[in-house]
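A.B. asks: next come a sequence and a model predicted from it.
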Amino acid sequence: MMWLYFRIRLSQCCALSCSVLIICLAFIVFRWKIRRKGSVMNDYEEDLQLSLFDMSTISSATNNFSTDNILGKGGFGSVYKGVLKDGKEIAVKRLLQNSSQGIQEFKNEVMHIAKLQHRNLVKLLGCCVYAEERLLVYEFMLNKSLDYFIFDEKKSMLLDWTMRFDIINGIARGLLYLHQDSRHRIVHRDLKAANVLLDGEMNPKISDFGLARSFGGNETKANTRHVVGTYGYLSPEYIIDGVYSTKSDVFSFGVLVLEIVSGNRNRGFTHQDHNFNLLGHAWKLFMEDKGYDCTK
């Protein structure tokens, strides 16, 4: 009986020890996450002088991320419209928790756009890191993205040639700033109609710098084994050899100009006389001295 008593007591002690150990480990992990979060937030606050939003503030502004407030979706997550307590409208980019855009990619986008100031670049107002949540807070763009207009038969009628020219010119100015006039030469790597936003006066602003890369000193190009971006806008040398530079953005800009002028997407374009995409169709018309037909 005595032996059985000691055995029961030993089992109870072991169970108690395991419980204490689990509690201690949970506390250590919790403290580590708090320190990690604080470290990340301090980096943004000190290095980038970027406003930090509380999760409660963003949740309240977006009505707890209501589906009615969704402005758009992508591989990264969703963008929500929000209204702060002072009445200011914002756009909140909520990255998927299991997205490949992790903390480093999130910080990459913040670092590339936080200090950029140009009328043709979307303004980043701040960010929020809470537990596994990663949120970017941008100025709200009343007229959504460029593709919302140019690829819609009815809405495209709202864009006359003067407006289309002004949009093209504005995108070019923003791109020139990134490539030549900013502190570091920045390659966007994902310039497309969906990443050009329009404000209330239809002024274009380049957005989404999650894939951007910067060059310092005399660097002009780089190589990668992991080609990212949107097919249809990527330059041949980038797709084939993984080489990207400011010229890659210029190629994407050229595709975008053709889409703005023609109202057709490069990918998915069809023609009854051939199987070329929009670029091939435009080149064919150019060689036949019928370049203006691309606008029809």
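C.D. replies: Perfect, I can see it now.

A.B. asks: from here on, just use CA atoms for contacts and neighbour counts.
C.D. replies: Fine.

A.B. asks: pretty sure K247 is in a strand, no?
C.D. replies: No - for K247, which was evaluated using DSSP: H, G, I helix; E, B strand; the rest coil, the result is helix, with no strand membership.

A.B. asks: could you measure it against K33, distance?
C.D. replies: 41 Å (Cα to Cα, to the nearest Å).

A.B. asks: what does W283 give?
C.D. replies: 55 Å.

A.B. asks: and Q104, by the same measure?
C.D. replies: Q104 sits at a distance of 16 Å from K33 (criterion: Cα to Cα).

A.B. asks: so which of the two has more stuff around it?
C.D. replies: Neighbour comparison, Q104 and K33: the larger count goes to K33, with 15 against 11 (by other Cα atoms under 10 Å).

A.B. asks: state the distance from A222 to R185.
C.D. replies: 12 Å.

A.B. asks: who's more crowded, the two?
C.D. replies: R185 (22 against 13).

A.B. asks: now for the more buried one: which residues touch it?
C.D. replies: L178, H179, S214, F215, G216 (Cα atoms under 8 Å, 6 or more residues apart in numbering).

A.B. asks: confirm the third one sits in a strand?
C.D. replies: Which is S214. Yes - checked against three-state DSSP, S214 lies within a strand.

A.B. asks: got another, please set it beside the one above:
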Amino acid sequence: MMISSSASKILIGIPLDANVSVDLLGWAIRVIARPGDSIIALHVIGAMENKNKRQSARKQQKQFRQVKSFVINIMGELVETCLSNEVNMEARVGASTSPGRGLVEEARNMGADYLIIGGAQRKRSNRSSAISHYCYTNVPQGCSFVMLRPTQQPNLPEFEHESSSSWSEKNLSTENSFSSEENESHVKLKRPSPRTVLGICEEDLDSGESSDSCGVAKSSVSGKPKSPFRLISSLFRPSFDWRVAKKKQKGKHQPMLKCYTYQQIATSTKSFHNDNLIGQGGYSEVYMGIIGDGSHIAVKRLAKDNNNATKEKEFLMELGIIGHVNHPNTAQLLGYCIENGLYLIFQLYPNGTLSSALHGQASNGLDWPTRYRIVLGIAKGLHYLHKCCKHRIIHRDIKASNVLLGPHNEPQISDFGLAKWLPSKWSHHAVIPIEGTFGYLAPEYFMHGIVDEKIDVYAFGILLLEILTGRRPVDATKQNLLLWARPLMESGNLRELADPNMKGSFDMEQLYRVALTASYCVRQSSIWRPSMTEVLQLLTYGQDSEVYRTYPPLGMKPDEGRNKIITLTTRIEDTCLQMFEKYL
């Protein structure tokens, strides 16, 4: 995410105490940060003694995984605060011979404008004082060091005051947000040290080696070191600029994500054996596996031969987005792994995808009541993503193969690889290149790259027709489902529209409501498509809904009954459909 050159970088050392960390970060967001600034929350794992190296390495490995999960979850507590204050936030984890050294070196690496830590708790005053003293005496030139006193942390445990303090105000902002009564902080400017930080990964921990340069690899590295923990940071870099975002409704509490080891997922998938391959996309592969407790999982990994940095970014974006999603009708992410590649671990759904249920050999087993429940479930899941999630999420790839079916065929929207976070103040966003699945692409997205909720609504309309008819959006003969369905919908011939596999066994009222909703969703102009809130009203109440009474289908009066659905007279232009067909 791009920020202006005037934006400040604020590095905050956080302890493994959720309450203390949240309060410390909250203080920095409210007092130090200005709109557009970036706050980097960093926890540095201090190296253990060199004796008992093997035991030390094992302990550090375990601790490292725990800290990863901690920083991922603590960020969720601060999303609302960041949004309301228009501040960007990242989270990082590192290791060093001492926490103080790690903080100072990372401040130097990233060119931090501020380095902030908390004061010492009484029971840990010696260790905390050593950290603060090291930071105070070694802070890089141009970086203001701030140590909060007890009065500046009203919600934190009591801290000991430093016996002495020095205060250099020449590089400290005196803007209104930094009030005089909150200026009792230690600030000192020093020349930088040549050492580097955050050059360590879990494999380095295995060796039990330590160095003054915080786990730098044995081979020499030129230029600015890149932290392998950028993966953790990326989880909290949404694709939109928080500077123009607003607070959203609070979502449900996010479950703790587990950081799996590579050994765990390799064992569960039999070293990613081809027999366990259950799905393959443009940049990822999905394998089924069984973990130690007997649970079935699906492991999604970035394809080994994929060296595209953009795809890696999309993979990380998927982790960042789905890690903040929690709804009965969205796929459940269990955890992740960043050893030897990038992996997402999901719960394995026994009934496969909606696509296989509709078009596979057992497609005749999907009766109408099940289809109708699936329709409502997908609509609720999309409504959550658009309106109820902490962030405004546009999925961009709603289709039958991205809907998983649970034990009782309850639908879960999956595959957030193309999903976009969109600021509340933005009406839409334009993207290049155009990605998605032909047959589901809205005209404005296909032709102009315009992204907003209405492209998901359009895709959902196509999906409704697919569920209703049992036909693919584009079949083997390249026939377009919408072109095929249009005359039947205009004539009101719903029985002919229904999937023959249902053998005429369906609720006509429900069938009508689904067809009516589809006709609204696939309108050419996005302005005239309903929101997902209105979609739920149409699916539930049909002609009795406020949407229908206010905006009846074009060419049909409200009292004409349920014989015709003529919304499609606001039809997709033939030229647009011809453009689709060129790419099939």
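C.D. replies: Right, received. Where do you want to start? No experiment lies behind these values; they were computed from the predicted model shown.

A.B. asks: which stretches of the stretch 101-250 of structure 1 form strands?
C.D. replies: Counting by DSSP state E, counting those that start in this stretch, the stretch 101-250 of structure 1 has strands at residues 124-130, 133-139, 185-187, 196-198, 204-206, 213-215, 221-223, 243-245.

A.B. asks: what span of structure 2 lines up against the first one?
C.D. replies: This points to strand 124-130 of structure 1. Here strand 124-130 of structure 1 aligns to structure 2 at residues 333-339, judged by TM-score structural alignment.

A.B. asks: next: the fifth one.
C.D. replies: Structural correspondence for strand 204-206 of structure 1: residues 411-413 of structure 2, per TM-score structural alignment.

A.B. asks: other residues contacting the matching stretch?
C.D. replies: 328-331, 354, 374, 377-378, 381, 398, 402-406.

A.B. asks: average distance between it and structure 1?
C.D. replies: Mean deviation of stretch 411-413 of structure 2 relative to structure 1 after superposition (mean Cα distance after the TM-score superposition for structure 1): 0.3 Å.

A.B. asks: residues of stretch 277-297 of structure 2 that come out buried?
C.D. replies: Judged by neighbour count using 16 or more other Cα atoms under 10 Å, the buried positions of stretch 277-297 of structure 2 are L277, Y283, S284, E285, V286, Y287, M288, G289, I290, H296, I297.

A.B. asks: any idea how far the third one lies from S401 of structure 2?
C.D. replies: Going from S284 of structure 2 to S401 of structure 2 by Cα to Cα gives 15 Å.

A.B. asks: distance to L4 of structure 1 added to the strands of the stretch 101-250 of structure 1, as a markdown table?
C.D. replies: Compiled in a markdown table, those are given as follows (distance: least, Cα to Cα, whole Å):
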| stretch | distance to L4 of structure 1 |
| --- | --- |
| strand 124-130 | 50 |
| strand 133-139 | 51 |
| strand 185-187 | 73 |
| strand 196-198 | 75 |
| strand 204-206 | 75 |
| strand 213-215 | 69 |
| strand 221-223 | 70 |
| strand 243-245 | 73 |
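
A.B. asks: tell me who's in contact with E133 of structure 1.
C.D. replies: Taking Cα under 8 Å, 6+ apart, one finds R94, L95, L96, Q97 in contact with E133 of structure 1.

A.B. asks: oops, could you answer that again for V110 of structure 1 instead?
C.D. replies: Counting by Cα under 8 Å, 6+ apart, V110 of structure 1 has contacts L124, F209.
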